[in-house]
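Peer 1: sequence unknown, structure follows:
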């Protein structure tokens, strides 16, 4: 689906779905990527090793203190498994009405749900994030909201491409009739 926004065409990103009506717009982004397969495999190996390690410890005469020592490894394994499972099943749902914008991560619970009243919203913009990883620079993109007291609220973070962030920003601005104005420090699409 191609949409013309502010005189240029934008295609619906591949992992997105869109539902538009006169009263609301719903943008959904599926989380799944090939990286979740690697995370799941690593989590299975990690948890298998941890289970094996604990079973060996339980079969011997080991004090409680020693059993508690590797608990951090168990917590990491549980978190990795949950993250991988969320990657397979979750999606982020951005719903805008004329009263509010909500962001929810479903069906499995995840942090970052938001509810912002429309009356508080002054502007939307994109923020580019950079991180160094093994000598490479990794970019991600956040959609930010400027609220009435001129503070910024992250609507959605960690998008893989500027096109994904731009699509969300422009569709919401169009639906909410927000005039796009420059924001200092915002990512500018070339």
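Peer 2: That came through fine. These numbers were taken from a predicted model, which means no experiment stands behind them.
Peer 1: switch to C-alpha atoms for all contacts and neighbour counts from now on
Peer 2: OK.
Peer 1: Now do the helices in the chain.
Peer 2: With helices called from DSSP state H, the chain shows them at 35-59, 64-68, 71-89, 162-176.
Peer 1: Go through the ones you listed and pick out the most buried.
Peer 2: Most buried of the helices of the chain, by mean neighbour count (mean count of other CA atoms under 10 Å): helix 162-176, with a mean of 20.
Peer 1: let's bring in a second one:
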């Protein structure tokens, strides 16, 4: 652990504190004293002797350089960067002196991946290297999170790994990333699970294996989870709810579509009924009929399927049919098998007393 990096994890909040001070700060301080002192003497002479206007205007560029370098040097001695992460934001701020990059505020759901980037600067006085932590966002953009001249590679990597671990972002290789290239590629890792909230702040979005919840006056335990990571960035989950009591077991499907959570209580369609669909993966029908309802194909998806808590996925395809806003049929194809699910939409508030492990 770097002596300049302090990490504290308090409940559902991660706090990191990074000191700017580095050995070069003492050289900069000496240089600024010499540079600024020379300018003070220069202007003292210019004003004392009523020197020509050019004598006053000529060093203005040097004054600007001196002021900027002096401010930067003071920041190196007194400033710290504060990183705060929870399930609703990732915030970076610098204090006590303002810095030109200002504050960074991102929502964790917008983060696709974090990585460390190396920038090599070659000049007359040699080569310098700068390391920064950058965020690859789900909208395709790329944003610098934190990085200064003097930040070591291992310090930047510590920040990256700690945030990824806290937010449960699976680590994979990003083109241009500094360090090991032996990381798995993006299509080989599982989409992160949601961050567990504080007690009393539970929701369906945080549901996981071993969770408990109530629905229609009955209690259930999540006994199995199937996760679907789609190529468009969405993630769906199918939970097997084991009844605690005499009620039948249920299937709960949480579908994510552009950030919106769609909740369906599902049941498997048996083999005899599914044969009536005459479904073919090579030529999927535009419409299906089931129990006097007409269903229209609205989406075809492909991606990776993860059974229970497995980290390795299986190729999967899914066809989603809808009958109005209330019902849907999902046809899922993986490992040469076809599974059919009929679902009825439910309100998220219909599920209560949610307790996550």
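Peer 2: Yep, it's here. Predicted model, so just to flag it, every value in this text is computed and none were measured.
Peer 1: Overlay the chains and give the TM-score.
Peer 2: Aligned and superposed, the two chains score 0.87 in TM-score terms (TM-score structural alignment, normalised by the length of structure 1); 179 aligned residues with a CA RMSD of 1.8 Å.
Peer 1: Serialize the helices of structure 1 to TSV and add fields for distance to residue 98 of structure 1.
Peer 2: Shown next, in TSV, are those (distance: least, CA to CA, whole Å):
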stretch	distance to residue 98 of structure 1
helix 35-59	36
helix 64-68	52
helix 71-89	29
helix 162-176	7
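Peer 1: Which among those helices is found nearest to residue 4 of structure 1?
Peer 2: Counting by CA to CA, residue 4 of structure 1 lies closest to helix 162-176 out of the helices of structure 1; the figure is 9.8 Å.
Peer 1: now the closest one: which residue numbers in structure 2?
Peer 2: Aligned by TM-score structural alignment, helix 162-176 of structure 1 falls on residues 153-167 of structure 2.
Peer 1: Kindly report the same for stretch 32-39 of structure 1.
Peer 2: The aligned range for stretch 32-39 of structure 1 is 21-28, by TM-score structural alignment.
Peer 1: Residues touching the matching stretch, excluding its own?
Peer 2: Residues outside stretch 21-28 of structure 2 that contact it (CA atoms under 8 Å, 6 or more residues apart in numbering) are 4, 69, 73, 76-79, 150.
Peer 1: try 6 Å
Peer 2: 76-77 (CA atoms under 6 Å, 6 or more residues apart in numbering).
Peer 1: and if you look at stretch 74-88 of structure 1?
Peer 2: Contacts of stretch 74-88 of structure 1 (CA under 6 Å, 6+ apart): 31-32, 36, 39-40, 43, 47.
Peer 1: 10 Å - rerun?
Peer 2: By CA atoms under 10 Å, 6 or more residues apart in numbering, the residues outside stretch 74-88 of structure 1 that reach it are 30-51, 54, 68, 71-73, 90, 105-110.
Peer 1: again, but for stretch 29-43 of structure 2
Peer 2: 25-28, 44-46, 49, 51, 55-56, 59-60, 62-63, 65-74, 76-77.
Peer 1: Could you rerun that using 8 Å?
Peer 2: 56, 59, 63, 66, 69-70, 73.
Peer 1: and what of stretch 111-127 of structure 1?
Peer 2: 97-105, 141-148, 155-156, 165-166, 169, 173, 178-181, 183, 185-188.
Peer 1: Can you give me the first-to-last residue distance of it?
Peer 2: End-to-end distance for stretch 111-127 of structure 1: 20 Å, by CA to CA, to the nearest Å.
Peer 1: what do you get for stretch 101-114 of structure 1?
Peer 2: One end of stretch 101-114 of structure 1 sits 8 Å from the other (CA to CA).
Peer 1: For that stretch, which residues meet the burial criterion?
Peer 2: Within stretch 101-114 of structure 1, the residues scored as buried using 16 or more other CA atoms under 10 Å are 101-105, 113.
Peer 1: From residue 55 of structure 1, how far off is the residue of structure 1 positioned farthest from its centre?
Peer 2: Farthest-out residue of structure 1 from its mean C-alpha position, per CA atoms, centre = their mean: residue 61, at 45.3 Å. In this view, residue 61 of structure 1 and residue 55 of structure 1 are 12 Å apart by CA to CA.
Peer 1: Looking for the alignment partner of the residue farthest from the centre of structure 1 in structure 2.
Peer 2: In structure 2, residue 61 of structure 1 lands on residue 50 (TM-score structural alignment).
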